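K.L.:
Below: sequence and its predicted model.
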Amino acid sequence: MSMSLPPLSPHTPTSPSPSSRPPPSPRTPRPEITLTPPPSSSRNKKRRKSLRTALRSLFRSLPIFTPAAACRFPSVGAALASHPGRADGHIHGASRTTGTLFGHRKARITLAIQDSPGTVPLLLLELATPTGKFMQEMGSGEHIRIALECEKVAEHKKSTTTTTTERRRQLLEEPLWTAYVNGRKIGYAVRREPTEDDLTVMQLLHTVSVGAGVLPSDVVMDPATAGDGDLAYMRAHFDRVVGSRDSESFYMLNPDGTTGPELSIFFIRI
């Protein structure tokens, strides 16, 4: 004897068949990381030594860097513009690097410095200022000056029981900095190692030399944590000037090189 099911009433809930459910939108695949390691530190030391000799006179003309004197940095652009070795908007003898500022609008902005767009960053620094606020300041047309200070750590002399000497860190290897933007203290900047998300951003931008825009969050972040929207970025060439083992500067110039630096970044160990 077969049992027949009662007819469905208008109020009887029905479950959609599996075939009628829309398939979940696939996540955009991440690109394969093909970035090459930055040059070895020994090659950088040779290059820095020659730059130090060639540009020592330029740095002697700049003001002594202290927080109280940060407001006097408008004269830096004029000093660079009048420098006899400056041609086509670039400092003669300075090394060319690629700088990228990126982050989600409400998250802290990150600065990445690379030898070229196709290399792993030699410096990744997270600044204590929101990306959206910093991008607004950059869009205002005002010359932005980021000053980063850290304290010197006394070098350990050779031990009487060992033959090794602990070397002082290279300047860009310092882990913690006090950060100022146009003379205003914004907190601290922290050096960190690149994460998978950071390397994905650099890989997506490896063909970009100069430009600004946004990257989709589902590519550069895990979907479970990608709640801050798309990621904004700004990339440009920076002229890197090494003054000494305790001071370096990066100058972002316009592509046409006619209006001087729009963004200057100063690293100093005091």
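P.N.:
Noted; the coordinates are in hand.

K.L.:
Every contact and neighbour count from this point should use C-alpha atoms.
P.N.:
Will do.

K.L.:
and the longest strand for this protein?
P.N.:
strand 231-244 (DSSP state E).

K.L.:
by contact count, what packs against that one?
P.N.:
Here strand 231-244 touches helix 41-60, strand 95-104, strand 211-215, strand 247-253, going by 3 or more Cα pairs under 8 Å, 6 or more residues apart in numbering; DSSP states H and E.

K.L.:
Return the set of buried residues in the first one.
P.N.:
Going back to what we said before, that points to helix 41-60. Residues of helix 41-60 classed as buried by neighbour count (16 or more other Cα atoms under 10 Å): 48, 51-52, 54-55, 58-59.

K.L.:
tell me what that helix is packed against?
P.N.:
strand 231-244.

K.L.:
just to revisit the earlier point, dump the helices and strands packed on strand 231-244 into a markdown table; add distance to Asp197 as well.
P.N.:
Shown next, in a markdown table, are those (distance: least, Cα to Cα, whole Å):
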| stretch | distance to Asp197 |
| --- | --- |
| helix 41-60 | 25 |
| strand 95-104 | 11 |
| strand 211-215 | 12 |
| strand 247-253 | 25 |
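
K.L.:
and of these, who's closest to Ala79?
P.N.:
helix 41-60 (8.3 Å; Cα to Cα).

K.L.:
After that closest one, heading C-terminal, what element do we hit next?
P.N.:
helix 74-81 (DSSP states H and E).

K.L.:
could you give the angle of that following helix to helix 41-60?
P.N.:
Helix 74-81 runs at 110 degrees relative to helix 41-60, counting by axes from the mean of the first three to the mean of the last three Cα atoms, to 10 degrees.

K.L.:
before we go on, here's another structure to hold up against the first:
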Amino acid sequence: MSSVVTVEKRKVNDYKGDERPTWCPGCGDFGVLNAVFKALSEHNFDPKNVIIVSGIGCSSRLPFFTDAYGFHTVHGRAMPVAAGIRAVQPDMPVLAMGGDGDAFAIGVGHLIHAIRRNLNICYVVMDNAVYGLTKGQTSPTAERGLATKATPQGASDPAVNPLLLALATGCTFVARGFSSKPKELADLITRGIAHEGFAFIDTYSPCPTFNTVNTFKYYRDATEDLPADFDPTDFNTALQYAASEDPLYLGLYYQAEQPTFEDHIRNNKPEVTSSAMTVVESLFDQMS
């Protein structure tokens, strides 16, 4: 007589942690957190088999509020930590969370190489154009001239376009979401987790405390869904829409199948022969 094990469908609440979110009232990160819960429940993951890595900042507190394994790293270093975890836990989903300052300033060097290696990680960036944790100086995604409490003279540099950055670096899954549209964002995260390779999801997540310009209303007026007939396999069209400033498009811009970093490691793993071990042992003997 065979034994059939039925896995009960998990609910959103199964992924919530004991800690209550400490974000300011009205913070866009609440919507992102709910979208993450929804995406995890869609995959029906066991919470203890989910790993969420973050950097530093308001958005990087997200792992604290889940029942997954969370790893709160240092500023800008979520990518190398997530890469190391993925290398030793290839069968467990690894998500990374961070803000626009964490991702596109101190962490941008790690991000570029994580993308070009096509690490099997889903990275959700909560983009609000400011460093909220350190009281609102402008971030790399702030438009030139944006004035905040900590940058009253206005941002002096042109803004980074996260989508163009990801596409130009060879990212195999590039999307943009909005925390005020959690259903659509949850769908993007669900697809990003399922993607074989690096999934990059830039997410408008307004900061009501330190950015009074890029508000929920601002993004509702400025954004538009990608056309229904949009082809996410067309790289050149993805570039064209990613460069658009009016409107700012939401949805999946680009997806491609490419060998992952794990594929390369698996296919190029060197064999250790007995003769090679003899050489190593001889070297140890010389040093002892």
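P.N.:
Perfect, I can see it now. Predicted model only: the values in this text are computed from it and were never measured.

K.L.:
tm score of chain vs chain?
P.N.:
Scored by TM-score structural alignment, normalised by the length of structure 1, the superposition of the two chains gives a TM-score of 0.28; 122 aligned residues with a Cα RMSD of 5.9 Å.

K.L.:
which one among the buried residues of helix 41-60 of structure 1 gets closest to Ala112 of structure 1?
P.N.:
Of the buried residues of helix 41-60 of structure 1, the one sitting nearest to Ala112 of structure 1 (Cα to Cα) turns out to be Arg48, at 19.5 Å.

K.L.:
mind listing what that closest one touches?
P.N.:
Contacts of Arg48 of structure 1 were listed using Cα atoms under 8 Å, 6 or more residues apart in numbering, and they are Val242.

K.L.:
Please name every helix or strand in contact with the one helix or strand Ala87 of structure 2 maps to.
P.N.:
Here Ala87 of structure 2 sits within helix 78-88, counting by DSSP H and E. Other elements packing on helix 78-88 of structure 2 under the criterion 3+ Cα pairs under 8 Å, 6+ apart are strand 51-54, strand 94-99, helix 108-116.

K.L.:
now the second one and helix 78-88, what's the angle there?
P.N.:
When you say that, I think you mean strand 94-99 of structure 2. 180 degrees.

K.L.:
same thing with the last one?
P.N.:
With the same axes, to 10 degrees applied, the angle from helix 108-116 of structure 2 to helix 78-88 works out at 40 degrees.

K.L.:
Packing partners of helix 108-116 of structure 2?
P.N.:
helix 78-88.

K.L.:
Which stretch among the helices and strands packed on helix 78-88 of structure 2 approaches Ile201 of structure 2 most closely?
P.N.:
Using Cα to Cα, the helices and strands packed on helix 78-88 of structure 2 put strand 94-99 closest to Ile201 of structure 2, at 9.9 Å.

K.L.:
could you say what helices and strands whichever helix or strand comes after the closest one packs with?
P.N.:
For strand 94-99 of structure 2, the following helix or strand on the C-terminal side (DSSP H and E) is helix 100-101. Applying 3+ Cα pairs under 8 Å, 6+ apart, we find helix 100-101 of structure 2 packed against strand 122-127, strand 130-131.

K.L.:
Quick one: closest of those to Leu165 of structure 2.
P.N.:
So among those, strand 122-127 is nearest, using Cα to Cα, at 13.2 Å.

K.L.:
So which other helices or strands are in contact with the closest one?
P.N.:
Short answer (3+ Cα pairs under 8 Å, 6+ apart): strand 122-127 of structure 2 packs on strand 94-99, helix 100-101, helix 182-194, strand 199-204.

K.L.:
again, only this time at 7 Å
P.N.:
strand 94-99, helix 100-101, strand 199-204 (3 or more Cα pairs under 7 Å, 6 or more residues apart in numbering; DSSP states H and E).

K.L.:
got a list of contacts for the longest strand of structure 1?
P.N.:
48, 51-52, 55-56, 59, 90-91, 94-104, 209-217, 248-253 (Cα atoms under 7 Å, 6 or more residues apart in numbering).

K.L.:
Mind doing that once more with 6 Å?
P.N.:
52, 94-104, 210-215, 248-252 (Cα atoms under 6 Å, 6 or more residues apart in numbering).

K.L.:
Dump the helices and strands packed on helix 78-88 of structure 2 to TSV, plus distance to Leu33 of structure 2.
P.N.:
Converted to TSV, the helices and strands packed on helix 78-88 of structure 2 look like this (distance: least, Cα to Cα, whole Å):
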stretch	distance to Leu33 of structure 2
strand 51-54	12
strand 94-99	10
helix 108-116	22
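
K.L.:
Between these, which one is closest to Met277 of structure 2.
P.N.:
Comparing these by Cα to Cα, helix 108-116 comes nearest, at 32.7 Å.

K.L.:
tell me the angle the closest one makes with strand 199-204.
P.N.:
130 degrees.

K.L.:
between the helices and strands packed on strand 231-244 of structure 1, which one is nearest to Arg145 of structure 1?
P.N.:
strand 247-253 (9.5 Å).

K.L.:
which other helices and strands contact that closest one?
P.N.:
Packed against strand 247-253 of structure 1 by the contact rule (3 or more Cα pairs under 6 Å, 6 or more residues apart in numbering; DSSP states H and E) you find strand 231-244, strand 261-269.

K.L.:
Of the ones you listed, which is nearest Ala189 of structure 1?
P.N.:
strand 261-269 (11.3 Å).

K.L.:
The closest one - contacts with which helices or strands?
P.N.:
Using 3+ Cα pairs under 6 Å, 6+ apart: strand 261-269 of structure 1 touches strand 144-150, strand 247-253.

K.L.:
which residues touch the last one?
P.N.:
Residues external to strand 247-253 of structure 1 that are found in contact with it (Cα under 6 Å, 6+ apart): 238-242, 260-261, 263-268.

K.L.:
of the residues you listed, closest to Arg145 of structure 1?
P.N.:
Looking across these and measuring by Cα to Cα, the closest to Arg145 of structure 1 is Ser264, at 4.9 Å.

K.L.:
Just give me the neighbour total for the closest one.
P.N.:
22 (other Cα atoms under 10 Å).

K.L.:
quick check: angle from the helix holding Ala87 of structure 2 to strand 122-127?
P.N.:
Using the same axes, to 10 degrees, helix 78-88 of structure 2 lies at 170 degrees relative to strand 122-127.

K.L.:
in helix 78-88 of structure 2, what counts as buried?
P.N.:
Here helix 78-88 of structure 2 shows 78-83, 85-86 as buried, counting by 16+ other Cα under 10 Å.

K.L.:
ok, and the closest non-adjacent residue to Tyr188 of structure 1?
P.N.:
Thr178 (4.6 Å; Cα to Cα, 6 or more residues apart in numbering).
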